[in-house]
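1. no letters, just coordinates:
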């Protein structure tokens, strides 16, 4: 009887081993449950990545791109690097057009801002529009401020508002150019507050601030980092933040919304890739940028130029771009920038 039990046990063990050996393994990139793609690996990057900045060297976008490019290179697979390439012109459309036309292989990407993708397409002169790219990551969302000289008679937003209401079209303010985000932000404040001011466009925010310090205009609307040096030097001061958020270095400057005016025009900065870039490549780029954005050294470098990280993933960043495109389009129509 014992011999019979032993024989039966041995037969069952041999059958189990045979079934195990005959079971087909799950194909590469597929789990035993049949899920496709979750384990797919690609060999990327295998050469340096070019990140196009559609502005001249030395500006805020260029500075942010270079800070991040150095840090991102430490987080890319295969020890590859990221190289910044400045391609200014056409109100940022020349550089972004090159990104738009690039092969979607992850080796040519771009650092965009609100003007390039949420304003310029409204004029119909660019081959792309706000959703012609693959969003990778938003790295900054920078508010804009109305600044005046420190010797100006207006110490507060309320004092300034009282003056411009009593003196329509007399207050002059400079921006980086007609139709740029700063111009749109101020026009939005004009509409919300029922006031009239006189716009003086310059070829960039730097010349606008210089003109303000020199007394050629009475105010300027610029991104916070563009005003930082002159504020720190005690030459100008901010009266109101016409963006949607505050940053630490401007925490005492009131938001227009806090004063009862629905004006929220920020300048986003983020990374775009050509449309149809494979999801695996987008994921690798996103993760490398996100890790760089979280580095204490990067945060400190951003702080030195007057900005703070403002992370958003691909879906949220694309929504930010689309919302900004729609909002700016409405304002541009109301103020006569669009027919």
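-> In hand now; what should we look at? It should be emphasised that the depicted structure is a prediction, and the values quoted were computed from it without experimental measurement. Residues are numbered from 1 along each chain as shown.
2. hey, let's count contacts and neighbours off CA atoms from now on
-> Noted.
3. ok, and what's touching the helix or strand hosting residue 98?
-> Residue 98 belongs to helix 93-101 when elements are defined using DSSP states H and E. With contact meaning Cα atoms under 8 Å, 6 or more residues apart in numbering, helix 93-101 is reached by 52-55, 86-89, 108-110, 112, 116, 120, 126-128, 132-133, 273-275.
4. where's the residue nearest in space to the middle of the chain relative to residue 65, distance?
-> With distances taken as Cα atoms, centre = their mean, residue 269 lies nearest the centre of the chain, 2.0 Å away. Distance of residue 269 to residue 65, computed by Cα to Cα, to the nearest Å: 9 Å.
5. now do the shared contacts for these two.
-> Common neighbours of residue 269 and residue 65 (Cα under 8 Å, 6+ apart) are residue 111.
6. which residue ranges form the helices in the stretch 1-150 of the chain?
-> Counting by DSSP state H, counting those that start in this stretch, the segments of the stretch 1-150 of the chain that form helices are 2-22, 60-72, 93-101, 114.
7. alright, now check it against this:
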């Protein structure tokens, strides 16, 4: 039973983007967006790119800070104890739900307030270009004959859940090998230790451009615009769809006027043509959820995830 998360240490790095004063009557001069991701990771890139366009909309400086440790546990504690004055927010991804459920952190997702959602990331299944597998069904057939080893970048991740669900739906007894980062997983896919891995398209960009990996399917509900020939896992008949969200959480007790300011800012930023060109290139799908909707979505996601982990025997 997986109950202990591996601590990754603490690292902090910040970058400030100055906003045009007066764009909004925002209550603080500097906003800090924290992430459990390391510099260059998915959440780190998301926040740093968005901060350039967010600062002038809010009319405040925007700083990105990496708060690493315990697969998000340290970042959750940071935000849970922060003042609810609009100065500090946390980048939400499925990881903070998994960390809350799979370990015993001092503060969990229940101690944070979902603010708004910005994006849904497509999760894709990939293999090495020289693996000999051209389709997902070929990978599944090979696993039925001789089991298989499939990779997920983190033991507490949506990627792992997606692969566990794929095993359940297909009856394949593959081993799910988890890692503490996408880099190690990629090495094992490229050297043939793993038949497949799961990741986000933007994190696989360099290997795709180098022709080192091949995409087999996406766990998204719909095909990816930039890869129209890539089938979804669901349309291949395997019935698994997942949504990797990217949004923000606030400290509990954040006033309604600050929540409203972020609802307005999020929509304005997503509609910025220059930013739109960037996030579409990175295969991010805009999916704005206002505060009330995001609270409901997050609770449903947490309940579904807890149910899956109990059914899988990972938690009691």
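-> That came through, no problem. Given the structure is predicted, the values throughout are model-derived calculations rather than measurements.
8. next, the TM-score between them, please.
-> Overlay of the two chains. TM-score (TM-score structural alignment, normalised by the length of the second structure): 0.86; 293 aligned residues with a Cα RMSD of 1.9 Å.
9. if we can go back for a sec, pull out the buried positions in the helix or strand containing the residue nearest to the centre of the first structure.
-> Assigned by DSSP H and E, residue 269 of the first structure belongs to strand 267-274. By 16 or more other Cα atoms under 10 Å, the buried positions in strand 267-274 of the first structure come out as 267-274.
10. ok, stretch 66-77 of the first structure next?
-> Buried residues in stretch 66-77 of the first structure (16+ other Cα under 10 Å): 66-76.
11. where in the first structure does stretch 14-21 of the second structure fall?
-> For stretch 14-21 of the second structure, there is no aligned range in the first structure, judged by TM-score structural alignment.
12. now distance to residue 10 of the first structure too, for the buried residues of stretch 66-77 of the first structure, in a markdown table please.
-> Below are these laid out as a markdown table (distance: Cα to Cα, whole Å):
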| residue | distance to residue 10 of the first structure |
| --- | --- |
| 66 | 69 |
| 67 | 68 |
| 68 | 65 |
| 69 | 64 |
| 70 | 64 |
| 71 | 62 |
| 72 | 59 |
| 73 | 59 |
| 74 | 57 |
| 75 | 54 |
| 76 | 54 |
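13. specify, as a residue range, where the top helix by length along the second structure falls in the first structure.
-> Looking across the second structure with DSSP state H, the single longest helix is helix 291-311. Aligned by TM-score structural alignment, helix 291-311 of the second structure corresponds to residues 314-334 of the first structure.
14. what does that stretch rub up against?
-> So stretch 314-334 of the first structure is contacted by 114, 117-119, 122, 130-131, 134-138, 179, 184, 187-188, 270, 286, 338-339 (Cα under 8 Å, 6+ apart).
15. what subset of these is buried?
-> Of those, these count as buried by 16+ other Cα under 10 Å: 114, 117-119, 122, 130, 134-138, 179, 184, 187-188, 270, 286.
16. could you find the counterpart of residue 237 of the first structure in the second structure?
-> By TM-score structural alignment, residue 237 of the first structure lines up with residue 214 in the second structure.
17. what about its match, which helix or strand?
-> strand 213-218.
18. average offset of that strand relative to the first structure?
-> Average distance between strand 213-218 of the second structure and its aligned residues in the first structure, after superposition and using mean Cα distance after the TM-score superposition for the first structure, equals 1.4 Å.
19. so who does the counterpart of residue 94 of the second structure in the first structure touch?
-> By TM-score structural alignment, residue 94 of the second structure lines up with residue 114 in the first structure. Counting by Cα under 8 Å, 6+ apart, residue 114 of the first structure touches 181, 267-269, 321, 324.
20. next one: residue 63 of the second structure
-> Residues near residue 63 of the second structure by Cα under 8 Å, 6+ apart: 14-17, 30-33, 51.
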